[in-house]
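Undergrad: What shape does this take:
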Amino acid sequence: MSTLSVTATGAAADAVARHVPTLVADEVAGRIFAQDPTLWGAAAEDEASKRLSWTGLARSSRPLVGEIAALRAELEEVGYDRVVLCGMGGSSLAPEVICATAGVPIVILDSSDPDVVRGAVTDLARTVVVVSSKSGSTVETDSQRRVFEQAFRDAGLDPAQRIVVVTDPGSPLEQAARGDGYHVVVADPAVGGRYSALTAFGLVPSGLAGADIEALLDDAEAVADLLAADDDANPALRLGAAMAGTEPLRDKLVLVDAGTENAGFPAWAEQLIAESTGKDGTGILPVVAIGAEPGRLYADGTVARLVATDADDDGGPESSGESVVTVAGPLGAQFLLWEVATAVAGRLLGINPFDQPDVESAKAAARELLEQGIGAGDEPAFTDGAVEVRALGGDWLTGTATLATALDDLLARLDPEHGYVAVMAYLDREADADLENVARDLYDRTGRPVTFGWGPRFLHSTGQYHKGGPGTGVYVQVTATPTEDLQVPGRDFTLGQFIASQAAGDAQVLAEHGRPVLRLHLTSHDEGLAQVRSLLGQGGA
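TA: The predicted structure is shown next:
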């Protein structure tokens, strides 16, 4: 049987003691698993009635095990041993964690950067592409599919033999894919994207890559009754209370990999929590810790320590803060645990944990800018070396034309008690991976939480919190001109134009919400990146 544990200390433990008895009395856990849509209030009832099938996926997804095994055998027989997943948000984050934890290779293509996309279009003779989109109309995924289709045809290969589509039944993608003769796997439409780890979206690419998806379902099923129990010991009730029940609310949840076997899990949890709770001016901001576990913590934060199953854990550094929750368990069990806990947190916060109202606003702005032919945006306020500087969201730039003073001006807007810094880089998250370390540098400099997101994937994750959550963030956006642009076959735009419109659109919507945004555009990638890395890394303790 799966081992799943949640322990809390400090303010998190106080929140557990305060809220869990009421959650038990209100039969919240049992009602979640009974798919009761009334738990989050009248305004959320319609959406919740269509989004609760994830509670039964450990059993309802079982038929996929045989289907995926048969498909994988077919692909191996003809020599396809490289899996590329084209997907965004919930369609890519769970497979990335599943495959990393299982130690099996998969190429995750969740970018519209032309250099990144071009880099994935290789080894075509041995490649199968999984195209995952719940709506069937995700522009990034549609563009990636078109690029691969063209590349296969140019290489004399039949795309129908090399593309597997995962989508909701009745979506535009399903209709087109069946018409083109592709293998199509339809997912459960009553599951939202960020709760879809154990649906076809999580299981098909992972299973094709070689992960043991049956074991994943076994681990989830082994804890389902525990998580559905209206009992004080229910780990999901305890975790949900620790996340969203502290008084005053500690609305920053620092996700620390403290030895968990579930590789990359914080990035999956980040999307689940941010997109589910960050709305109506409230929410829990997940902060993925970069580097060593912090030895100190801001007063509005709780540390979530992810430890190995059955680990003899000492609770971490004594100075790490007054609110700590420690979580252990195998991956399938953890997926279900955090999903239930996030739904519980939504109830405690008084919000609908199943919609994402502010994600669409950035998409709409990007579409409008793309139609207008706008790329990097208006003329820069100034240029410093290989970096163009723009400031949005108020008249906060002093006018001194250096990168350092521009950053100083932005950080001067940072609320010392409740604020956070978000760094958003529309770059190559593999080639430019070192840039993530600026999150720790900025934390050391400011003493405030710092999140780091790779664009455009964070738009399907923390992007919701940025616009719908508390107005306490300051934002640094980093963009670059691609080395070589790439036309999207059958469309009247290039990927370079598209990612530029995504960045500009997101910055525009943030500014409309009164959020200050410092936009840094690299006119020369290497030189500009070195400048930005040096700038953001200054002042570390």
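Undergrad: For the rest of this, base every contact and every neighbour count on C-alpha atoms.
TA: Will do.
Undergrad: helix or strand for the residue nearest to Arg178 when sequence neighbours are not counted, which one?
TA: Among residues not flanking Arg178 along the chain, Val184 sits closest, at 6.9 Å (C-alpha to C-alpha, 6 or more residues apart in numbering). Per DSSP states H and E, Val184 falls inside strand 183-186.
Undergrad: Check what contacts that strand and list those residues.
TA: With contacts defined as C-alpha atoms under 8 Å, 6 or more residues apart in numbering, strand 183-186 is touched by 160, 163-169, 174, 177-178, 200.
Undergrad: In a markdown table, list those residues along with neighbour count, secondary structure and distance to Ser133.
TA: Formatted as a markdown table, those follow (neighbours: other C-alpha atoms under 10 Å; DSSP: H, G, I helix; E, B strand; the rest coil; distance: C-alpha to C-alpha, whole Å):
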| residue | neighbour count | secondary structure | distance to Ser133 |
| --- | --- | --- | --- |
| Ala160 | 15 | helix | 17 |
| Ile163 | 25 | strand | 13 |
| Val164 | 22 | strand | 11 |
| Val165 | 26 | strand | 8 |
| Val166 | 28 | strand | 6 |
| Thr167 | 26 | strand | 5 |
| Asp168 | 24 | coil | 8 |
| Pro169 | 18 | coil | 11 |
| Glu174 | 24 | helix | 10 |
| Ala177 | 20 | helix | 12 |
| Arg178 | 13 | helix | 15 |
| Ala200 | 24 | helix | 11 |
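Undergrad: Walking through the stretch 251-400 of the chain, point out its helices one by one.
TA: Taking DSSP state H, counting those that start in this stretch as the criterion, the stretch 251-400 of the chain contains helices spanning 265-277, 331-349, 359-372.
Undergrad: let's see this one next to it:
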Amino acid sequence: MNVRISVSGPAAEAVRRLVPQLVADDVASRITALDASLWGPEAEPEASKRLGWTEAVAISRPLLPEIAALRDQLRADGVDHIVLAGMGGSSLAPEVITRTARAHLTVLDSTEPAQVGAALADRLERTALVVSSKSGSTVETDSQRRIYEQAFRDAGIDPASRIVVVTDPGSPLDESARAVGYRVFNADPTVGGRYSALTAFGLVPSGLAGVDLEELLGEAEAIELALAVDSEENPGLVLGAAIAGAEPRRDKLAIVADGTHIVGFADWAEQLIAESTGKDGTGILPVVLDRGAPELANVADDVQVVRLVSDAGTDLFVDDTHGEIRVSGTLGAQLLVWEYATAVAGRILGINPFDQPDVESAKIAARGLLDARPEPAPAAFVTDGIEVRGTPDVIGAASDLTSAIEVLLEEVPADGYISVQAYVDRVAHPEFAELRDQLAARSGRPVTFGWGPRFLHSTGQYHKGGPAHGVFLQLVQRSADDLAIPERPFTFGELIAAQASGDASVLAEHGRPVLTLTLNDPSADLASLRSAIG
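TA: Predicted coordinates for the structure are as follows:
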């Protein structure tokens, strides 16, 4: 088997207790047979049209010659730089696939003006843009497509020779792209975005960037039989039970890359698990950690550690006082195993793992702000050049940056977590991610870190639909140089500001404590933040 799993402690107890019943209920074979009744009658209408990922290898194989031919054609034309405009599963799967294969892909999953501008300025004459959107109406992707179209025209390049579209058949993007002569790859409409790694959404940008897609699909194909069989060794059943079934619940899943050859897998798994399970007041919160993370020095009772390792060994149950889950295997196989495991976890938790009921609320709020264009709410106060806003429970007792952060941390319940949401240029300022460890060390609680607006298509669902025990630190970069979006009444700067404000308002409506810090000089303001956190 090209995926190995070992479990100990509460995870092992969960596997021993739950997997025999999952086998008796024929859960594995019923998932493979596209049985939509597994998650209850309320979930059945959605599940009935979202199980195509189990057949992704067979459905996707015919795409490979088309992708290879287009890649060869582009390279013959001197085009060897692939940029991906996509969000959520449309960007995270190609990112882990290409990084693991050491193939270069520029992932543009931001509306931050400086990050968009930097991508535009990078080798435009040698660039092809892959526009990936399942619905065809994703505002970030639509905006990125528009500005690249203009840039190509301004450079004397026909956009139809450089823009490739991946979308569902019949979507608005499918129709408009074909009308103007773009190359279009249709994905399987029975696969949700976060389960789409092995469909056209994962394969087209990765293949154009030079990844060996036959090898990737072969890795997945090699695990298909093991996932379809109702057996106590089925890795999908084992992993699903281990991550969702501990008693008492361990609802924070700390995912650590610890020797695996796969690069960035935890970020992909984060969006799969958080968006699939974080709803109806329950869920599993993935927390992406490195090996030196404070959360691993003294693991809390509500945290389950998963280590992605080079070899998890041949024994499923092992003696380990830390009570961890260890997983190893090839990338293609692990993508499929974690998709099965997440579907199994949904059954254990009693939720529908295929919908995302709270994602749309933030989009609606952002659109409302873009339509109404209200004046920004005045800052509660300004300190060290940073504008401070937030919910009354946070701002009411604060007078400076240090006290505002202290009050936010005091709002974290004993079983809670902190979410840092950085609407910042992640290419120019990756150092903002270092705040995660600092806050974890200070608070003693798990801390997630997400780049905005990227995280809205990942952990954003959990933050609003999962348990109400999170507190939220928003970092919003005010860009000196904004970018217009062609044929749109708003700019990239206005769009990202509306996305941050819209999400903050929805979090506040759900009773979540929010502290929003607007930064004018990211480098200087980061130093102030580090000092204030202490």
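Undergrad: So after superposing, what's the score?
TA: Aligned and superposed, the two chains score 0.97 in TM-score terms (TM-score structural alignment, normalised by the length of the second structure); 531 aligned residues with a C-alpha RMSD of 1.7 Å.
Undergrad: hang on, the earlier thing: in the superposed pair, what's the mean gap between the strand holding Val184 of the first structure and the second structure?
TA: Superposing on the second structure and averaging over aligned pairs (mean C-alpha distance after the TM-score superposition for the first structure), strand 183-186 of the first structure comes out at 0.4 Å.
Undergrad: Same question for that strand: list its buried residues.
TA: 183-186 (16 or more other C-alpha atoms under 10 Å).
Undergrad: Stretch 511-523 of the second structure too?
TA: 511-520, 522.
Undergrad: again, but for stretch 146-155 of the first structure
TA: Neighbour counts over stretch 146-155 of the first structure (16+ other C-alpha under 10 Å) mark 146-152 as buried.
Undergrad: Quick check: helices, which of those residues are part of them?
TA: Using DSSP state H, the subset of these located in helices is 146-152.
Undergrad: what's the closest of those to Ala220 of the first structure?
TA: Nearest to Ala220 of the first structure out of these is Phe148 (C-alpha to C-alpha; 34.4 Å).
Undergrad: Would you mind measuring from whatever residue of the second structure lines up with that closest one to Ala24 of the second structure?
TA: Here Phe148 of the first structure is matched to Tyr148 in the second structure, going by TM-score structural alignment. With the distance defined as C-alpha to C-alpha, to the nearest Å, Tyr148 of the second structure ends up 53 Å from Ala24 of the second structure.
Undergrad: what's the answer for Ile395 of the second structure, then?
TA: 53 Å.
Undergrad: Tell me which of these two has more neighbours.
TA: Between Ile395 of the second structure and Ala24, counted using other C-alpha atoms under 10 Å, the more crowded position is Ile395 (23 against 12).
Undergrad: Please say which position in the first structure the more buried one maps to.
TA: Matched by TM-score structural alignment, Ile395 of the second structure corresponds to Leu397 in the first structure.
Undergrad: From what I see, Ala274 of the second structure and Tyr462 are in contact.
TA: Yes: using C-alpha atoms under 8 Å, Ala274 of the second structure makes contact with Tyr462 at a distance of 5.5 Å.
Undergrad: list residues touching both of those two?
TA: Common contacts of Ala274 of the second structure and Tyr462 (C-alpha under 8 Å, 6+ apart): 283, 285.
Undergrad: how about Pro516 of the first structure, what's its match in the second structure?
TA: Under TM-score structural alignment, Pro516 of the first structure pairs with Pro513 in the second structure.
Undergrad: go on, Ala500 of the first structure?
TA: Using TM-score structural alignment, Ala500 of the first structure sits opposite Ala497 in the second structure.
Undergrad: Now its match: closest residue in space, sequence neighbours ignored.
TA: Once flanking residues are discounted, Ala497 of the second structure sits nearest to Val476: 7.5 Å by C-alpha to C-alpha, 6+ apart.
Undergrad: list the contacts for that neighbour?
TA: Going by C-alpha under 8 Å, 6+ apart, Val476 of the second structure touches 422-424, 497, 500, 516-519.
Undergrad: Is Leu203 of the second structure in contact with Glu214, as I believe?
TA: No: the criterion here is C-alpha under 8 Å, and Leu203 of the second structure misses it with Glu214 at 10.1 Å.
Undergrad: For those two, work out which one has more neighbours and name it.
TA: Set side by side, Leu203 of the second structure and Glu214 show more neighbours around Leu203, with 29 against 13, by other C-alpha under 10 Å.
Undergrad: Which of the helices or strands spans that one?
TA: Per DSSP H and E: helix 200-208 holds Leu203 of the second structure.
Undergrad: how many other residues sit next to Leu22 of the second structure?
TA: Neighbours of Leu22 of the second structure under the rule other C-alpha under 10 Å: 21.
Undergrad: Next, the mean deviation of the strand or helix carrying it compared to the first structure.
TA: Secondary structure from DSSP H and E places Leu22 of the second structure in helix 9-24. Superposed on the first structure, helix 9-24 of the second structure shows a mean distance of 0.3 Å to its aligned residues (mean C-alpha distance after the TM-score superposition for the first structure).
Undergrad: got the buried residues for that helix?
TA: Buried positions in helix 9-24 of the second structure, judged by neighbour count with 16+ other C-alpha under 10 Å: 9-16, 18-20, 22-23.
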